[in-house]
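Asker: Below: sequence and its predicted model.
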Amino acid sequence: MAEQAEHMNESEDFIHPPRPTDPDTPKQSDFPDREGPSSSSAQATTSTKTTNPPKNAFTALMSAKSAHDQPPRRSLAAKATQTIRGVWRGALADYTNHPERFPRVVLRVTDHTVLIKDAFPKATVHLLLLPRSPQHHLLHPHAALADEGFLRVVGGEGARGEGRDWRREIRVGVHAHPSMAHLHVHVISRDMCSERVRHRNHYNSFTTGFFVPLEDYPLQPGDARLEAGVQNANLRRELVCWRCGQGFGKKFAELKRHLEGEFDEWKTE
């Protein structure tokens, strides 16, 4: 899609291991969409360019091929190498590769998935289900969940729960345009009662079509939820109580107070 869906600052929704500091760690200059070098650095670069001899045809050809071989900058594979606003977007990979390193975060490990606590929960229950399949974990959710065999496995893992009516009260799904690179499925209760729900985008990302239930996959061609423009509009929608349907316009503080009362009633059902 030519249009990129705008995101809420979803990066704060996840637990982030520190990025490894190894020689392969990309530098600031690797990302053309970031702030450029200082003026002194730019001058040094300009000076270097004027003194370097021109490339011969072979060097130019090989340079072009090298650039062509890189993943597109907006691809999830490219995103996994980026650090944006201090957040390494490939951070979720550590939980699937080395779950034993995070005993306080990891709740369950199977051959197919790792279930972790969300460090910034948007409801009383908010977990992340991380598929371990190397063929799928860097695919966009729409592409990964079009594989019906994979969808059955992930759906089965997401449906496992104890306590109250898990299927009725817990929602399992994905964001239509995730900001983290690795595939992750939200397992979240309906209440949206959390101090971590701090602005309209947080709320709308789970209560509008921006949140796509796993049971709706695979999405069919023409489904409006595939359109970036539709999803941008979903994030900007006026606020509506998930339980009673009362509208709050853009009055987020009023919605938050209302949700506390709804939560008390919901718990007694």
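Answerer: Sure, I can see it.
Asker: For the rest of this, base every contact and every neighbour count on C-alpha atoms.
Answerer: OK.
Asker: show me the contacts for Phe252.
Answerer: By CA atoms under 8 Å, 6 or more residues apart in numbering, the residues touching Phe252 are 199-200, 239.
Asker: same thing with Val114?
Answerer: Here Val114 is in contact with 95-96, 99, 106-108, 129-132 (criterion: CA under 8 Å, 6+ apart).
Asker: For those residues, name the two members farthest from one another.
Answerer: Leu107 and Arg132 (14.9 Å; CA to CA).
Asker: Tell me which of those two has more neighbours.
Answerer: Comparing Leu107 with Arg132 by other CA atoms under 10 Å, the one with more neighbours is Arg132, at 22 against 15.
Asker: ok, the closest residue to Gly249 other than its chain neighbours - how many residues close by?
Answerer: Of all residues not flanking Gly249 in the chain, Glu238 sits nearest, at 4.6 Å (CA to CA, 6 or more residues apart in numbering). Counted by other CA under 10 Å, the residues lying close to Glu238 total 15.
Asker: Isn't Asp191 up against Pro121?
Answerer: No - if you go by CA atoms under 8 Å, Asp191 and Pro121 don't touch, sitting 11.4 Å apart.
Asker: And Thr46, how close does it get to Ser40?
Answerer: 10 Å (CA to CA, to the nearest Å).
Asker: what do you get for Ser179?
Answerer: 33 Å.
Asker: So which of those two has more stuff around it?
Answerer: Ranked by neighbour count (other CA under 10 Å), Ser179 and Ser40 place Ser179 first, with 17 against 9.
Asker: Including distance to Ala159 and secondary structure, could the contacts of Val114 go into JSON lines?
Answerer: Formatted as JSON lines, those follow (distance: CA to CA, whole Å; DSSP: H, G, I helix; E, B strand; the rest coil):
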{"residue": "Tyr95", "distance to Ala159": "20", "secondary structure": "helix"}
{"residue": "Thr96", "distance to Ala159": "19", "secondary structure": "helix"}
{"residue": "Pro99", "distance to Ala159": "21", "secondary structure": "helix"}
{"residue": "Val106", "distance to Ala159": "17", "secondary structure": "strand"}
{"residue": "Leu107", "distance to Ala159": "15", "secondary structure": "strand"}
{"residue": "Arg108", "distance to Ala159": "13", "secondary structure": "strand"}
{"residue": "Leu129", "distance to Ala159": "11", "secondary structure": "strand"}
{"residue": "Leu130", "distance to Ala159": "14", "secondary structure": "strand"}
{"residue": "Pro131", "distance to Ala159": "14", "secondary structure": "strand"}
{"residue": "Arg132", "distance to Ala159": "17", "secondary structure": "coil"}
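Asker: okay, now the one to match up with it:
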Amino acid sequence: MAHETSKDAITEDEIAGTAPTASSSASPARNAFSALMAPKRKAAPPSPKPAKKKYNKDMRDGLDDYILHPETYSSSRVIYYGSAFVAINDLYPKSSVHTLLLPRTEHKDMHPFDAFDDPAFLAAVREQVKKLRHIVGKELQSRYGPYSKQDIPREKVLNGEVEPAEDGVLPVGRDWDKEVMAGIHAHPSMNHLHVHVLSVDRYSECLKHRKHYNSFATEFFVPIEDFPLAKDDERRHGHDLKQDMKCWRCGMNFGNKFAKLKEHLAEEFKEWRKE
């Protein structure tokens, strides 16, 4: 004889919570008991807060690959290279044109204050800076010459509005090389020695913090022309990046109001390129 299941019996499926939905004839007691016996779903533990990103010391060696394998990069990244130096476009520019000069010699792992005490090395760096400064100046002229009053005669020849001189030489126009600054940070952010060669405008989407601006607008930035530094030069001990921000062009003091400074820099950029 077949075994009969009691009307109030709980099947294994019901205990496990896998039984089909009860019909309308199922008793309320049975449904309540099923709910009571069903395994309780544990509340999901709270999501852990993301750990603060630790500064990876290896990031300070980020220039190493440019020094070791410059030939593997496109011309949009590596501008030129030789046996002693590599010139690249900065990955996070703090001006509209921002390049880096990297030595490939034994000086590459030295702090610039020490490396530039070597007269022969400093002379070689200055020669390369002059070369890179001219490249940056030419890029500025290409980009902003059409906006510059000083370049109007040159632009008219280029546009065919005026006949060129008999010798075919273009009007000199604005000296864009003078719109380029070159130097190092008193406390470099990278392990490998690098010289910043950049336009003076400090106009870039990558300029996002007060320290970004002040690292190129205070004595924290040491011009290459000032080397070798005297042993008692205060810049050897760094500089406070939390000081007030002052416009590089007009000197207006913006205190710690970076957003206001950024707005101002955009206006100054337009005026600067019109000169």
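Answerer: That came through, no problem. All of these numbers come straight from a predicted model, not from anything done at the bench.
Asker: filter the contacts of Val114 of structure 1 to the buried ones?
Answerer: Those of the contacts of Val114 of structure 1 that meet the buried threshold are 95-96, 99, 106, 129-132, by 16 or more other CA atoms under 10 Å.
Asker: Return the residues in contact with Val125 of structure 1.
Answerer: 187-189.
Asker: Of the residues you listed, which are still contacts in structure 2?
Answerer: Using both residues aligned by TM-score structural alignment, their matches' CA atoms under 8 Å, structure 2 keeps these contacts from the contacts of Val125 of structure 1: 188-189.
Asker: where along the stretch 101-250 of structure 1 do the helices fall?
Answerer: For the stretch 101-250 of structure 1, the helices defined by DSSP state H, counting those that start in this stretch cover 141-144, 148-158, 166-169, 200-207, 228-236.
Asker: Near the aligned residue in structure 1 for Asp233 of structure 2, how many other residues are there?
Answerer: Here Asp233 of structure 2 is matched to Asp223 in structure 1, going by TM-score structural alignment. Neighbour count of Asp223 of structure 1, defined by other CA under 10 Å: 8.
Asker: Now do the contacts for Asp223 of structure 1.
Answerer: Taking CA under 8 Å, 6+ apart as the definition, Asp223 of structure 1 has no contacts.
Asker: Pull up the gap between Ala123 of structure 1 and Val212 of structure 1, please.
Answerer: Taking CA to CA, one finds Ala123 of structure 1 at 17 Å from Val212 of structure 1.
Asker: And the two? Which one has more around it.
Answerer: Shown here are Ala123 of structure 1 and Val212; by other CA under 10 Å, Val212 has more neighbours (24 against 18).
Asker: got the contact list for the aligned partner of the more buried one in structure 2?
Answerer: Aligned counterpart of Val212 of structure 1 in structure 2: Val222 (TM-score structural alignment). Contact analysis of Val222 of structure 2 by CA under 8 Å, 6+ apart lists 183-186, 235.
Asker: longest helix of structure 1?
Answerer: In structure 1, ranked by residue count with DSSP state H as the criterion, the top helix is helix 252-268.
Asker: corresponding residues in structure 2 for that one?
Answerer: Counting by TM-score structural alignment, helix 252-268 of structure 1 corresponds to 258-274 in structure 2.
Asker: how much does the matching stretch stray from structure 1?
Answerer: Once fitted to structure 1, stretch 258-274 of structure 2 is off its aligned match by 0.5 Å on average (mean CA distance after the TM-score superposition for structure 1).
Asker: What residues sit buried inside that stretch?
Answerer: For stretch 258-274 of structure 2, by 16+ other CA under 10 Å, it's 258, 261-262, 265, 268-269, 272-273.
Asker: Surely Thr124 of structure 1 and Ser194 touch.
Answerer: Yes - Thr124 of structure 1 lies in contact with Ser194 (CA under 8 Å); the separation is 6.6 Å.
Asker: does Pro228 of structure 2 really touch Pro112, like I thought?
Answerer: No - Pro228 of structure 2 is beyond contact range of Pro112, at 9.6 Å (criterion: CA under 8 Å).
Asker: Compare these two and say which is more crowded by neighbours.
Answerer: Just comparing Pro228 of structure 2 and Pro112: by other CA under 10 Å the higher neighbour count belongs to Pro112, 24 against 16.
Asker: Can you tell me what that one aligns to in structure 1?
Answerer: By TM-score structural alignment, Pro112 of structure 2 lines up with Pro141.
Asker: how about its match, what does it touch?
Answerer: 174, 176, 183.
Asker: Go through those and flag the ones preserved in structure 2.
Answerer: Where structure 2 agrees (both residues aligned by TM-score structural alignment, their matches' CA under 8 Å), the contacts of Pro141 of structure 1 reduce to 174, 183.
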